[in-house]
Every structure is written in C-alpha cells, then in structure tokens.
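just to be clear, the model below is a prediction. Sequence and coordinates:
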Amino acid sequence: MGVNGNGSRPRQALIGIPSARDRSQRYFGLSIYIQNRMYVQGVTLAGGAPITIPLELDEATLRTIYDSLDGVFLPGGEDIDPALYEEEPHELLGAVDAERDRTESLLTRWALQENKPIMAICRGAQMLNVVAGGSLFQDITALRPQSEKHDYFPPQFERFRISHEIEVDTGSRLHDIIGGEHSVNSMHHQSVKALGNNLRAAAWAPDGVIEAVEAINHPFAIGLQWHPEELAPRNDAAMLRIFQTFVQTAVESRRNGH
C-alpha cells in the first residue's frame, strides 16, 4: 500500500465481522467468541482491516462499534431463528443462537438504512434477506424436493470442493464484478424463499435455488450463498474481486461520509 500526500499510509477500510460462539467447552468450560480465519483472510487479501465484533453487547455499545466501521461482513454459521420471518421451526431446523441473530440483525438493519457496504456469505446472505423482510426454506431437501444437493458439509467434503455452477444475472452488480457463469462450493441446507424488500436475486444454481441477492439502490449489499473466502486464496480471481470491490466500496463510502 502506498502513502498519501503527507507521507502517511492511507487508512484501510475497517470491516466488522460479528463473532460466533464456541459451545464445545474444550477450553476449561470458558465461554468463547470465535470466527473462521478464512473470512478474516478474505478481507485482508482485499486490503481491508478486519475486526471481530463480540456478542452480548448492549445496543448503544454495538452502535459505537458500528459507527467506527466502513463496512459490515456477515459470515456463515448456524441457522437463523425462523421467528424472525414469522414461521414455526421445521423439524430439520438446525441450531440457532438468539444473541447472534440479535447482533447481526441490528448491524444489518443499520447498514441497509445508512448505505454502509455489506458483504454477506451463506448464513449472512440469509440474514440480509431476513432483515429486509424475506423468508427462508428451513431445509432445502424437505421443502424444495426438486432441488439438487447443496449441503456438502465438512468433514465429509472439503470446504473448497466445487459442487455446482451458478448463473449470474446480467443486470446485476454482481455480474459487473465477476461476469456470468462460475463454479462454486456449497455448504448450506437452507436458502432464500421469498425475497426481502428492495432485494433482487443476482444468481441461481441450475436447480433454481437463489445463490446471490443484492440490495437495490445501495452502494454494495451483496449476499452470496456459496463460500468465496475458500476459493479466493486458491487463485480464483473472480472470488477475490468480490472482496476487493467490497473493500474498495467501503473506502469510497467513508470518503463520501456514509
């Protein structure tokens, strides 16, 4: 990275990544906040400065952290409580975390309202859709039986395993970044059902499952159902461009006062 006119390094975009919780108790019963290092690596490869955000903060404290951020990164993880989209739990619903839902919902709502850039992956894409008023298929196999397999989970499958193709909509912001057809990995048993307000579908799997969503009239709010953080370090230039465009938009957003 270069220097600016006064000889100092320009400030990198500060990207907030909400934490998850480690429930394994392997650290002497301690309650621990965690996050996948590949998300952090994806942001840093693109030139951003990642910071993980703890859970269980009061709203005022969370807002203080949010106000310091140039962008919000919503990571993958467990299922979202279907009460957030006014449905009863399906028998195949996985584990949920109400506190994580609360933290990510607040960050997402603020960022959508205030045009702060959002990059969302897997669960994150689903959270973006839910906060915008959309809903989810709680289990693709059970509720969308015409679909192909999407739940290629570790340890049976490697996280970077290519699982299917996607077709990117030609009129989308995502298409501007990566073009039309790509091979992606897949680690999800849920997907977007009804689209949220002011969201559009930006990519689909061959079976019609929505693989990307993006906000209309927002500088950058894109949700990806696959995991580009696993592909970008493996010389997938298109996946790296998504991170780079997100980080660059965050820099520009800061300059414009958002």
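Received, thanks.

all contacts plus neighbour counts: C-alpha atoms, from now on.
OK.

show me where the stretch 101-250 of the chain has helices.
For the stretch 101-250 of the chain, the helices defined by DSSP state H, counting those that start in this stretch cover 123-131, 140-143, 173-178, 228-231, 237-255.

just the buried residues of the fourth one, please?
So the one you mean is helix 228-231. By 16 or more other Cα atoms under 10 Å, the buried positions in helix 228-231 come out as 228-231.

dropping in the other structure now:
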Amino acid sequence: MTVHTTVHEERTRTLEDRRPLIGVSTYLTRARWGVAWDLPAALLPAAYARYVQEAGGLAVLLPPDEDPASAAAVVRRLDGLVLAGGEDLDPALYGQEPHARAGAPVPERDRWELALLGAALEQGVPVLGICRGMQLMNVHTGGTLCQHLPDAVGHDAHNPVAGSFTDHAVKTVPGTLTGHLVPGSLDVATHHHQCVDRLGAGLVATAHAEDGTVEALEYADGRFALGVQWHPEARDDLRLAEALVRAATGTAGPSGG
C-alpha cells in the first residue's frame, strides 16, 4: 500500500509540475568559501536562479564542459537557455588584440557557451542572453565588440562602480520582440565596460541607451532568442524571464504574447 501510494504521488507530481527546465550558464573561476576552501569553482550569483524560478521555470546550472561537443546533448534536455553575465569574451574570437582594459578571458567558458548557443539555435530552444550573454550572441554571428565602452562614449556611466549595479534609461524599438515585451523607455541595472560594436549577421538592435549604446538585440527571423545588455535578474522586472518561460512551454508564439 505504501509503495502504491508513493508511485501515485510521484505520478501526480509529474502531471502537476509542468514547469520548463531552464539551463543557466555559469562562471568558471577560483573561489573561496567556508573556513579554508580555495579552489576552482563553477559558480553563479543566486539572483539568476531566483529570476528563472520566480518566472515559473526550473533552474539548472550548466558549468563549462571540457568537451563542447556535449552541448547538443545537454540542450536536448532543456526547454530554455539563459546565457549569464560574466568575464570579457576573448577578443581573438572576433579578430582583435586585447585592449589594455580588457579582462582575462576564460577560453573554456567561451567555447562551452558558444556551443550551447549554437545547439539551442539549431534545436529551436528559446534563448535569453544577459550582458556577456548578449555579447556572445553577437560574436557568435560574426559581430564585434567595443572592448572598452568609455573610449567610445566618453563616460563610465554604464559601469561607474565595480561590483555594484547602477541604473540608467534605455529605449526599446517598437515592432520588435524586445519592444513588445518591454515597450518604451525603462530604467535598467547596468554593469559593463564592453558593448556591441558591429552587429552580427541576421541580428537587429532592439534597444539603445541615451548615448546610442546597443542595449538589446534579437534575430531578424523572429525566433525567440534575444539578448539584453542590462541585468534584469538584478531588479524586480520579470517580463523577459516570463516570456522565456512561456516560449519554453510552447504557450506563446515568437511575439511573446
């Protein structure tokens, strides 16, 4: 009787829990915790997982794999993908030498996330790129980055204090997926010193800061794959994550409605 009840309860939970599984990429870095641990670690700020969970998804972390070829198998088990923020991409990926202010690249993470993105696009899995994630989407399609944004805009308002988010205004482009999901002007959390320079093939810019910086992009073919330069997980606005969850469950078309 106990076994029967357990199986029944498990089946009930399976039927009731239709939340999509959303993978979130992670950092690969050295970290310290506890009394004396100081080791290489795959880690992610907790805000990313909460962002997915509060939007109705199940969050699973995707640490870099030594074999990027396994990305296709990983993505087949996902309903959606979030490419998280983090370190500067290796400028060699877009044919440039590193700027003096560029951070040290993490090749293992670059290779893994490019493979995850490629697999998600091939398999039709919805994608949301955040900060570094948006930049990676641009580089994946042959675009380039401005390696130190203050050189281009003449100020450091996008990243005035290292380790702390700052708010600034962005305006989305009407008639785009981004403009549909977060229409008009909005204040967003920012923390970046690099940005999109030349757009990659098949991408369109869908939001800008007041200084002209590209703040969002998406694919011109209408698929649910968009990137934002800001950090929505750092604020209360769940609209982008909720749209990702809807797309991952198949309850919304490309417009997100």
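Thanks, I have it. Quantities reported herein were computed from a predicted structural model and do not represent experimental measurements.

where does the TM-score land?
Once the chains are laid over each other, their TM-score by TM-score structural alignment, normalised by the length of the second structure reads 0.86; 241 aligned residues with a Cα RMSD of 2.4 Å.

and Asp151 of the first structure, what pairs with it in the second structure?
Under the alignment (TM-score structural alignment), Asp151 of the first structure maps onto Asn159 of the second structure.

tell me the contacts of that match?
Neighbouring residues of Asn159 of the second structure by Cα atoms under 8 Å, 6 or more residues apart in numbering: 165-166, 190-193.

now with 6 Å, please.
Each residue near Asn159 of the second structure by Cα atoms under 6 Å, 6 or more residues apart in numbering is listed here: 191-192.

Pro228 of the first structure too?
If a contact means Cα under 6 Å, 6+ apart, then Pro228 of the first structure has Met239 as its contacts.

which residue in the second structure aligns with it?
Per TM-score structural alignment, Pro228 of the first structure is aligned with Pro232.

then Gln126 of the first structure?
Aligned counterpart of Gln126 of the first structure in the second structure: Gln135 (TM-score structural alignment).

please apply the same query to Gln190 of the first structure.
Match for Gln190 of the first structure (TM-score structural alignment): Gln194.

for Ala203 of the first structure, same thing?
By TM-score structural alignment, Ala203 of the first structure lines up with Ala207.

ok, and the closest non-adjacent residue to that match?
Thr172 (4.0 Å; Cα to Cα, 6 or more residues apart in numbering).

can you check Glu229 of the first structure too?
In space, Glu229 of the first structure is closest to Gly42, 5.3 Å off (Cα to Cα, 6+ apart).

touching, the one you found and Glu230? I think so.
No: in terms of Cα atoms under 6 Å, Gly42 of the first structure does not count as a neighbour of Glu230; the distance is 8.3 Å.

residue ranges of the helices in the stretch 1-150 of the second structure, please?
For the stretch 1-150 of the second structure, the helices defined by DSSP H, counting those that start in this stretch occupy 2-16, 46-54, 71-76, 107-123, 132-140, 149-153.

and Glu242 of the second structure, which of those helices is closest to it?
helix 46-54 (8.0 Å; Cα to Cα).

Provide the aligned range in the first structure for the closest one.
Using TM-score structural alignment, helix 46-54 of the second structure pairs with 37-45 in the first structure.

need the counterpart of Glu108 of the second structure in the first structure.
Going residue by residue (TM-score structural alignment), Glu108 of the second structure aligns to Glu99.

for Gly71 of the first structure, see how far away that match is.
According to Cα to Cα, to the nearest Å, Glu99 of the first structure and Gly71 of the first structure sit 21 Å apart.

more neighbours: the two, which one.
More crowded of Glu99 of the first structure and Gly71, by other Cα atoms under 10 Å: Gly71, with 32 against 14.

residue in the second structure matching the more buried one?
Checking TM-score structural alignment: Gly71 of the first structure goes with Gly80.

residue contacts, that match?
Applying Cα under 6 Å, 6+ apart, the residues contacting Gly80 of the second structure are 22, 125-126, 248.

ok, now with 10 Å
20-24, 57-59, 120, 124-128, 224-225, 244-249 (Cα atoms under 10 Å, 6 or more residues apart in numbering).

and Gly47 of the first structure, by the same measure?
Per Cα under 10 Å, 6+ apart, neighbours of Gly47 of the first structure: 1, 12-14, 41, 243-244, 247-248.

filter those to the buried ones?
Using 16+ other Cα under 10 Å, the buried ones in the contacts of Gly47 of the first structure are 12-14, 41, 243-244, 247-248.

now the two most distant members of those.
Distance extremes for these: the farthest pair is Gln41 and Gln248 at 15.9 Å, using Cα to Cα.

what about Glu165 of the first structure, distance to Ala221 of the first structure?
22 Å.

compare those two and say which one has the larger neighbour count.
Shown here are Glu165 of the first structure and Ala221; by other Cα under 10 Å, Ala221 has more neighbours (27 against 16).

for Met119 of the first structure, see how far away the more buried one is.
Applying Cα to Cα, the value for Ala221 of the first structure to Met119 of the first structure is 6 Å.

list residues touching both of the two?
Common contacts of Ala221 of the first structure and Met119 (Cα under 10 Å, 6+ apart): 71-73, 125, 128, 214, 246.

so for His218 of the first structure, what's the nearest residue that isn't a sequence neighbour?
Asn115 (5.8 Å).

so how many other residues sit close to the counterpart of the one you found in the second structure?
Aligned counterpart of Asn115 of the first structure in the second structure: Gly124 (TM-score structural alignment). Using other Cα under 10 Å, Gly124 of the second structure is surrounded by 17 other residues.

so what's Gly124 of the second structure up against?
Applying Cα under 10 Å, 6+ apart, we find Gly124 of the second structure in contact with 75-76, 79-80, 118, 223-225, 248.

ok, it to Arg30 of the second structure distance?
Look at Gly124 of the second structure and Arg30 of the second structure: by Cα to Cα, they are 34 Å apart.

what of Gly184 of the second structure?
Separation of Gly184 of the second structure from Arg30 of the second structure (Cα to Cα): 40 Å.

and the corresponding residue of the first structure for Pro68 of the second structure, how many neighbours?
Taking TM-score structural alignment, the alignment pairs Pro68 of the second structure with Glu59 from the first structure. Glu59 of the first structure is flanked by 13 other residues according to other Cα under 10 Å.

check contacts around Glu59 of the first structure.
Glu59 of the first structure touches 65, 102-103, 106-107, counting by Cα under 10 Å, 6+ apart.

can you turn the buried part of the residues you listed into a PyMOL selection?
Typed into PyMOL, the line below selects the buried ones among the contacts of Glu59 of the first structure, using 16+ other Cα under 10 Å:
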select buried, resi 103+106+107
